Structures are given as C-alpha cells and as structure tokens.
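>>> turn this into a structure:
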Amino acid sequence: MQKALSTLIASVRATHPGQILIVTGAGVSHASGIPTFRGTDKDAIWKRDVTELGTYRFFSENPAGSWQWYLSRFDKLEGARPNPGHLAITALERFQLARGGDFLLVTQNIDTLHEQAGTQRMIKVHGSSDRYRCSEPDCALGAPEGSIAASEVDLTAFRKEPVEANVPRCPSCGGLLRMHVLWFDEYYAEHRSYGWQAVCRSAEEDAQLVIFAGTSFSVGVTDLVLRSARMRNVPIFNIDPAPRVSGDGVMSISAGAEVVLVEVCKALGLAMS
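Got it, this is the predicted structure:
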C-alpha cells in the first residue's frame, strides 16, 4: 500500500496544470453510516433486488410503491455527515484550483455529503436525493432540465397514508412527481443535470489523472472513464477496501478513501476543514 500511496501522491503533484478527475461511488459514504450498493456490508442495498424496484417501469406501475421504497432509503441519509474522505476530496479540489489546475468530481452517489463537505466542481451523474421532478415529459419541472427542491414538497399526506392518491403532485402541471434519480431503465443523457456531456469530455479529453474511490465499476460511467483513461494512458488509481479492478494500467490501493485520501492531503500539507 505504501508504494502505491507514494505513487498516487507523486501523480497528484505532477498533474499541473491538467485536470484531476475523481469518480466516487457508495463506498465513499460508507464511513458516514450510509449503506453501499454492491458492497459486502450487511446492509448493502443491492442485496434487496433493486434492479426491479429502481426503474421507471416500476414507478409507472406502482407510483406509491416507488415513492415508499425510495423514501425508506432516503430517510437513512438524514443526519449523515461528511467523513474524512469527503473532506479530503474538497481539500484536493482547493489545492488543484489554487495552483491553476483543473478539477472535477463525478459522483454516483445521490446523497449530499460531497456538497456538505464543500466540493464545488462536481457532477452528480445519478441524480440527487434532495430534489424531485415531474414525471410528465413536457413539464417545465420535468426532464430534460427541470426539477424541484425536495424541501418544497409536502409529504405529510403520503407518509400518513402511502397510497397513489397521496403521491406528491407537480405544482406546475399536476402530474405525478418522481425521484430525481437515474433509474436502471433510463439513460444518462435524459436529464441535463446528470452532466453526461461534461463527463464524456473529461473522460475522453481533459483528465490527466483519474482516481476512483469506493466504486464497484458496475455502471456505465465507470466503464466510460476507465476505458477512456486506459486508451489515453492516463494514470489510474482505484481506492477501495476490496478493489474489483486492478492491473492493465490501474494501480489499486486496498483501503477506504477516508484513509488513503487523508494521507494524500497530509503529504501535500493540506488542511481538511
């Protein structure tokens, strides 16, 4: 681990004035008490067969069931706070930008911990738990651009009686609201807030150093970034307690981001606050 860590620190130092691209998955938030998806922890969400529930098809067939299922998971995010891994990413962003470099965080996570930690240059490629949107395609609060803050939606009636008649309605057109998340039967380009064009540009052109943290490499965005970085011979690091990808241009570090990235910040003399 120490050799790989030293190489990572040297790579961060050397990426100037180029772009550092960090891609985070659920593992980054695990130290904040949020269950992973495909991880080994006992509460891993994918152990409960979400490939059927996390779909537009399920929502269209059972909107109340979809809302109930998602709220039960979003409720687990309440009170979660950024862990040292989140804070280290923000510190690395400040460091890179202060010396005239470029930085981008692409997170698969829908929680708000990166925002709470202060990261600015970020794309939430799978959506966000703090926003909903209209399910009607022609509504200004629906795809491809619209959404509404979750704090503006009254869920009292639905939480009291979770039936379809109480599913929250769009304040603009009266259509059913839905979660502002990328479902398994949808595409990255369906909503502009997912930032897919910017992700592609970073992966295929701009990134000079790629750091994966806490991801299982099981979705399209990780495939794109990994494949593009390999084709361009960009340095690639994979930080995870049980890394699933290594070799062929990828240097893996078997530890959590809350350990590895903190050590990187220490070596660079960066404050995490």
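>>> going forward, measure contacts and count neighbours with C-alpha atoms only.
Noted.
>>> can you pull out the strands in the stretch 51-200 of the chain?
Assignment of strands within the stretch 51-200 of the chain using DSSP state E, counting those that start in this stretch yields the ranges 102-107, 122-124, 127-134, 148-149, 177-181.
>>> figure out which of these is closest to Lys266.
Taking CA to CA, strand 102-107 is the member of these nearest to Lys266, at 19.0 Å.
>>> I have a second one here; can you model it like the first so I can compare?
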Amino acid sequence: MTRIVVLTGAGISAESGVPTFRGADGLWEGHLIEDVATPEAYERDPDTVLAFYDARRRALRTVVPNAAHLALARLEGAIGGDLLVVTQNVDDLHERAGSRNLVHMHGELRRALCLACGSRPAWDEDLIDRPACPDCGERMLRPDVVWFGEMPYELGRIENAVVAADVFVSIGTSGAVYPAAGYVALASAFGVRTVELNLEPSDAAVPFDDARAGRASELVPAWVDEVLSARRAGAERR
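Down below sits the predicted model:
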C-alpha cells in the first residue's frame, strides 16, 4: 500500500483556461489583491467583491478539466482512499474530472458562505443581488472562498495526511503561499518522499526529492502511469 497526498495549485487549471492567481503585474485578473481577496475589501466595497466572484463563477462554465485532472481521477479510481487530493484552487475541475477524495483548502466558487448561520450551501448563481440563504433565510451570503487573513479549511486533516503519507506530490503551485508552502518541509521532516510537477521549479524552501519541469497536462499523466505500473509490478511479485 502506498499512501499519496497530492497538493494542486493554479498551474494545474491554467491549461484549462482558468486564470492563475496572480499575473506578472501583481494583479489578480486586473484587480489589486487587497481590493477583492480580503475581509476588509468585502466590508469596504461588497459590490465590487461580489461582482468579481460572480464573474469568476460564471467563467467556470466555459472551461473543462484537462489531462492532469483526469489523470488524478484515474489514479483515485485505481487506489481509492490511498490518494488524497488537496487543492488550493477554488474551481471545480477536480470534481468534474471524477475526483472525490478531495479537500478544497481555500474554499469553492460553487459554494456560498452564510455569515448569519455559517452554512456553506452549493451555489451557482450570482450573489450581488443578496439572495436569501436557503438554510436560515438571511440575506448575508458571501463567496465561500478563503481570503487573505482567514484560516484555510481542514488544516488538521491535511497535516495528518501529509505526515502519514508515503509520497507527497506538489503540482502547479508556486510554493510561496502558506500554509500550503510548508507542506514539502513537513513531509520531508517525516521521511515522506516528495515530488514536484511544475511548469518551472517552485520557491519551496526545502528541495524536492524528485522535481520535474513541464506542463501539468503532460507530467501528471506520465507520473500516474509510473505509479500504476509500479503498483502492478509489486502485485505481480507478491
């Protein structure tokens, strides 16, 4: 049995046409980060923030999973619960590819968060018109997206999975945003083999055991093939 934790970032979805988190000009899809991705921004100008995420949610309808998402779903189909995918992405491309053992540590565009009752209902419509929460009826829904200064979801589960894994794989992430950026160091400290599949080497403070540069749509299927081939070979030896 080989337990694998995969961390995915913006790079895995970029090939599907989902804009990466931050451009070379420091802007997030033309906006300053502090204007659309902080609780203070929401308090200061909720309409701008809601319109920004409404547009991003609608844009999801125009993109589809790529070969990297599909390969991870194929791996889960083969090894089941021995694979956990942790994504920093708020899109739903992993789900649409077929992944089910999945943690969205930064929330999901296709969910809302009710500030009145704390529920996180599935949500596909715009929020700017202040619709009512389906659970409590209050009109206090915001995007269920973790903003700067907020705590990511399920950190305890993620950390426990990383230290108990045999292999930790980072795909399409810069290695610059914490706490996710610290997982390679955590994995290394517990003797977990670490692999990076990225367009270019990340800024991770601790080197990966195996670092491969290239497109996620090419690297991830090839790596999955290697894992499944080794698994079959091991089964035959037994």
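>>> which outside residues touch the lengthiest helix in structure 1?
Ranked by number of residues, the top helix in structure 1 under DSSP state H is helix 84-98. Residues from elsewhere that reach helix 84-98 of structure 1, judged by CA atoms under 8 Å, 6 or more residues apart in numbering: 16, 20, 28-29, 102-104, 113-114, 117-121, 256-259, 261-262, 265, 270-273.
>>> any chance you could map the helices in structure 2?
So, for structure 2 - with DSSP H - the helices run 10-14, 33-36, 39-44, 46-59, 67-79, 93-97, 155-164, 183-189, 216-237.
>>> who are the packing partners of the fourth one?
When you say that, I think you mean helix 46-59 of structure 2. helix 33-36, strand 107-114, strand 141-145 (3 or more CA pairs under 8 Å, 6 or more residues apart in numbering; DSSP states H and E).
>>> I'd like these as CSV, with distance to Thr62 of structure 2 appended.
Converted to CSV, the helices and strands packed on helix 46-59 of structure 2 look like this (distance: least, CA to CA, whole Å):
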stretch, distance to Thr62 of structure 2
helix 33-36, 22
strand 107-114, 14
strand 141-145, 19
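>>> what's the local residue count around the counterpart of Pro241 of structure 1 in structure 2?
The equivalent of Pro241 of structure 1 in structure 2 is Leu199 (alignment by TM-score structural alignment). Neighbours of Leu199 of structure 2 under the rule other CA atoms under 10 Å: 18.
>>> out of the helices and strands packed on helix 46-59 of structure 2, which comes closest to Gly172 of structure 2?
strand 107-114 (17.8 Å).
>>> so the closest one corresponds to what in structure 1?
With TM-score structural alignment as the criterion, strand 107-114 of structure 2 aligns to 127-134.
>>> apart from its chain neighbours, what residue comes closest to the match of Pro241 of structure 1?
Residue nearest to Leu199 of structure 2 in three dimensions, not counting chain neighbours: Gly214, with 4.4 Å by CA to CA, 6 or more residues apart in numbering.
>>> residues contacting that neighbour?
Applying CA under 8 Å, 6+ apart, the residues near Gly214 of structure 2 are 197-200.
>>> what about Ala207 of structure 1, how many residues nearby?
For Ala207 of structure 1, the count of nearby residues is 25 (other CA under 10 Å).
>>> which position in structure 2 pairs with it?
So Ala207 of structure 1 corresponds to Ala165, using TM-score structural alignment.
>>> how much space separates the residue nearest to that match when sequence neighbours are not counted from Tyr53 of structure 2?
Leaving aside its chain neighbours, Ala165 of structure 2 sits nearest to Arg3 (4.9 Å; criterion: CA to CA, 6+ apart). From Arg3 of structure 2 across to Tyr53 of structure 2, the span is 35 Å (CA to CA, to the nearest Å).
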